[in-house]
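[1] My questions are about this predicted structure, shown below with the sequence.
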Amino acid sequence: LALFGKQSMWWKPWSGITTAYLQTVMSFEDMAQRIRSYEPQFLNGLLQTPEYARALIDRGPDPAHHAALAELRQRRQAQFAAAQGKELICVIDEASILRPVGNAQIMRRQVQHLIKLNEDPRYQLRLAELKRTNLPVEIGSTAIFDFAEALLPTIAYSESIDGGLVIQDEAAVDRRAKMFDKLRHQSLTPSKTTGKLRDVLRTNYYR
């Protein structure tokens, strides 16, 4: 970690407009071999189309920085896509694709993008259906970073409107990881997720 911290980070040009906890997340994304993620309200930043990302960013403060932040999000995706041996496992809450961000056209392209990503073996998308009962969604916004180096333990991260929390306590990380894996296994498989996404396209975003 110390050696990694001394390197010049690719996101340094954006350091003046990003929060410390976002910079931490980007560092973890670079180092992790596997990322497990659940977002109850919006899609993970690594899954967002440029239009979806910009519509979401435009809802935030500091309009002068919105274009740069949208550019940064695209760069994050490019960094992940270019890396070798990485895996992203995302549980997508059904509410996040039924509640429009921007407009129907943006959502249509976003859902189409999710379907395409689910064909890539580096991405595993699972849908947590609203009709399913007893899903452990109380885990909230969570990212779990698994690293290739045996000496670097798994780290969890949770985010709210007030900021981000890095979780390193072994018992707390293990508890959150088990909750995530339970949620993942109770959600739709990747192939059934693709089918559900196509259904959402037909019923919600092709009117």
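    All right, it came through fine. As the structure is a computational prediction, the values presented were derived from the model and not from experiment.
[2] hey, let's count contacts and neighbours off CA atoms from now on
    Will do.
[3] so how far is residue 64 from the most centrally placed residue in the chain?
    In the chain, the residue lying closest to the centroid (CA atoms, centre = their mean) is residue 44, at 2.3 Å. From residue 44 over to residue 64 the distance is 23 Å, taken as CA to CA, to the nearest Å.
[4] so how far is residue 201 from the nearest residue to residue 93 once chain neighbours are set aside?
    Distance criterion CA to CA, 6 or more residues apart in numbering; nearest residue to residue 93, sequence neighbours excluded, is residue 128 at 4.8 Å. In this view, residue 128 and residue 201 are 17 Å apart by CA to CA.
[5] Residue 70 now?
    Relative to residue 201, residue 70 is positioned 25 Å away (CA to CA).
[6] What segments of the protein are strands?
    Using DSSP state E, the strands assigned to the chain run over residues 32-39, 87-93, 123-128, 142-147, 155-160, 163-167.
[7] now the angle from the fifth one to strand 163-167?
    In this structure, strand 155-160 runs at an angle of 160 degrees to strand 163-167, with axes from the mean of the first three to the mean of the last three CA atoms, to 10 degrees as the basis.
[8] Determine how far strand 155-160 lies from the middle of the whole chain.
    How far strand 155-160 lies from its chain's middle: 11 Å, per CA atoms, centre = their mean, to the nearest Å.
[9] Tell me how far residue 152 lies from residue 138.
    The spacing between residue 152 and residue 138, counted by CA to CA, is 27 Å.
[10] now residue 3
    Note on residue 3: its distance to residue 138, by CA to CA, is 36 Å.
[11] Equivalent analysis for residue 9, please.
    Distance check for residue 9 against residue 138: by CA to CA, it reads 34 Å.
[12] more crowded one of those two?
    Of the pair residue 9 and residue 138, residue 9 is the one with more neighbours under other CA atoms under 10 Å, namely 14 against 9.
[13] before we move on, the earlier item: okay, residue 128 and residue 201: which has more neighbours?
    Using other CA under 10 Å as the criterion, residue 128 and residue 201 rank with residue 128 on top: 25 against 21.
[14] thought that one was touching residue 94?
    Yes. Taking contact to mean CA atoms under 8 Å, the distance of 5.8 Å between residue 128 and residue 94 places them in contact.
[15] What's the separation between the residue nearest to the centre of the chain and residue 7?
    From residue 44 to residue 7 the distance is 26 Å (CA to CA).
[16] Show me the helices in the chain, by range?
    Counting by DSSP state H, the chain forms helices over residues 2-5, 20-31, 50-57, 66-82, 94-98, 104-117, 170-186, 190-204, given from the N-terminal end onward.
[17] try this one side by side with the last:
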Amino acid sequence: MQYGPAVRRRKLGSELRALRDRAGLTSGEAAQLVGWHQSKVSRIETGRSGVKPADVGLLLDAYEVRDRQLRALLEALAGADGDRTQRHQWWHAYKGLLPPAYRDFISLESQACRLHTLETSVVPGLLQTPDYARAVTRASLDGLPQEQVDSFVEVRLARQDVLHGDPPLELSAVLDEAVLRRPVGGYRVMARQLRHLVDLGGGLPQVRLQVLPYAAGAHIGLSGPFVIFSFPNIADLDVVVLDHLTSSLYLERKEDLKAYTEAFNSLREHALSPEDTLEFIAGIGDGT
């Protein structure tokens, strides 16, 4: 049985191998310490086989890894749906509602320390008001029963707790001007959403908003929105996520991460400053 997407299996396996090497152990010696066959350790390290959080814990004990934050991150990356560790994660209660790709996105989001995102159509989920989130859900999942719409909105709002954690997720978002001009849910809903963006951008130091105005013309972000997740302690776990209508694409190669990071930095240079952005958003809000 596979646990988590391939990108996470490979990244987790690579980190476990590095920790084993640091401990001065061969894969055979590691297997002996935890009572496994050597081939199981090899499959885990190459990402060919999934691993339960409890088994990750056994390996970390064998490698004498004591860093609690590192252990929690690696065990969370294993994240088997049926495992007892996963049951303590709030989104498990919505297992029957949320597609696996969405659950995995939430899992990554909950463990990340930084998130960089370009949005060209809608306000990022972590910054949405309840009414705006409801309107987006209805539009993207047309025909969904009201009860399920409400559940999706609950999930969207619960995700926002990462902005108030200890430490909070650092969110840097570049928003195309179209995001602010499109009256999602109607003008009243949009006016409240714009005020909410101003409140968050001005009130939470961990939230950095920048608008890419129409006047910027053509830019590298025209190819579509993306999210870059960064994780504490392990830079090699960083990943780019591209969302499509029916699936998500995870990019893990260093070349991809470098390209998207450079693209995001370029977008920030062409965008309004955070201070000017808040004034810009407030001005649009006054006109709605």
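    Arrived safely. Nothing here was measured: the structure is a model prediction, and the numbers come from that model.
[18] Let me know the TM-score between chain one and chain two.
    Remark: TM-score between the superposed chains equals 0.93 [TM-score structural alignment, normalised by the length of the first structure]; 204 aligned residues with a CA RMSD of 1.5 Å.
[19] returning to that earlier point: what about the aligned residue in the second structure for the residue nearest to the centre of the first structure, distance to residue 115 of the second structure?
    With the correspondence set by TM-score structural alignment, residue 44 of the first structure lines up against residue 124 in the second structure. As for residue 124 of the second structure, its distance to residue 115 of the second structure is 11 Å (criterion: CA to CA).
[20] For residue 174 of the second structure, which residues are in contact?
    For residue 174 of the second structure, the set of contacting residues under the criterion of CA atoms under 8 Å, 6 or more residues apart in numbering consists of 117, 118, 119, 209, 210, 211, 212, 267, 268, 271.
[21] go with 10 Å
    Counting by CA atoms under 10 Å, 6 or more residues apart in numbering, residue 174 of the second structure makes contact with 116-120, 124, 208-212, 221, 225, 264-265, 267-268, 270-272, 274, 277.
[22] where's whichever residue in the first structure pairs up with it relative to residue 198 of the first structure, distance?
    Structural alignment places residue 174 of the second structure opposite residue 91 in the first structure (criterion: TM-score structural alignment). Relative to residue 198 of the first structure, residue 91 of the first structure is positioned 17 Å away (CA to CA).
[23] Repeat that for residue 55 of the first structure.
    As judged by CA to CA, residue 55 of the first structure and residue 198 of the first structure stand 22 Å apart.
[24] What of residue 48 of the first structure?
    In this structure, residue 48 of the first structure and residue 198 of the first structure are separated by 17 Å, where distance is defined by CA to CA.
[25] Likewise for residue 97 of the first structure?
    As defined by CA to CA, residue 97 of the first structure lies at a distance of 12 Å from residue 198 of the first structure.
[26] Residue 148 of the first structure too?
    Applying CA to CA, the value for residue 148 of the first structure to residue 198 of the first structure is 35 Å.
[27] And residue 99 of the first structure, by the same measure?
    16 Å.
[28] These two: which is more packed in?
    residue 198 (15 against 12).
[29] Now do the same for that one: its match in the second structure.
    The equivalent of residue 198 of the first structure in the second structure is residue 282 (alignment by TM-score structural alignment).
[30] Make sure that match is actually in contact with residue 190.
    No. Here residue 282 of the second structure lies out of contact with residue 190, judged by CA atoms under 10 Å, at a distance of 11.8 Å.
[31] Residues that sit against both of those two, list them.
    A shared contact of residue 282 of the second structure and residue 190, defined by CA under 10 Å, 6+ apart, is any residue touching both; here these are residue 196.
[32] Would you confirm that residue 252 of the second structure contacts residue 230?
    No. With contacts defined as CA under 10 Å, residue 252 of the second structure does not count as touching residue 230, sitting 11.4 Å away.
[33] Tell me which of those two has more neighbours.
    Neighbour tally, residue 252 of the second structure and residue 230, criterion other CA under 10 Å: the higher count belongs to residue 230, 23 against 19.
[34] After alignment, which residue of the first structure pairs with that one?
    Using TM-score structural alignment, residue 230 of the second structure lines up with residue 146 in the first structure.
[35] What residues does that match make contact with?
    When the contact criterion is CA under 10 Å, 6+ apart, the partners of residue 146 of the first structure are 28-29, 31-36, 87, 152-156.
[36] Among those, name the buried ones.
    Burial of those was assessed by neighbour count (16 or more other CA atoms under 10 Å); the buried members are 28, 29, 31, 32, 33, 34, 35, 36, 87, 154, 155, 156.
[37] count of neighbours near residue 231 of the second structure?
    19.
[38] ok, it to residue 74 of the second structure distance?
    Computed as CA to CA, the residue 231 of the second structure to residue 74 of the second structure distance reads 11 Å.
[39] what residues do those two have in common as contacts?
    When contacts are counted by CA under 10 Å, 6+ apart, the set common to residue 231 of the second structure and residue 74 consists of 111, 237.
[40] which one is whatever residue of the first structure lines up with residue 151 of the second structure nearest to, not counting chain neighbours?
    For residue 151 of the second structure, the aligned position in the first structure is occupied by residue 68, per TM-score structural alignment. In space, residue 68 of the first structure comes closest to residue 14 once its chain neighbours are excluded; the distance is 7.6 Å by CA to CA, 6+ apart.
[41] Translate the one you found into the numbering of the second structure.
    The equivalent of residue 14 of the first structure in the second structure is residue 94 (alignment by TM-score structural alignment).
[42] one step back: can you check which residues contact both of residue 128 and residue 94 of the first structure?
    Where contact means CA under 10 Å, 6+ apart, the residues bridging residue 128 of the first structure and residue 94 through contact with each are residue 40.
[43] among the helices of the first structure, which is nearest residue 160 of the first structure?
    Set against residue 160 of the first structure and scored by CA to CA, these come closest in helix 20-31, at 11.2 Å.
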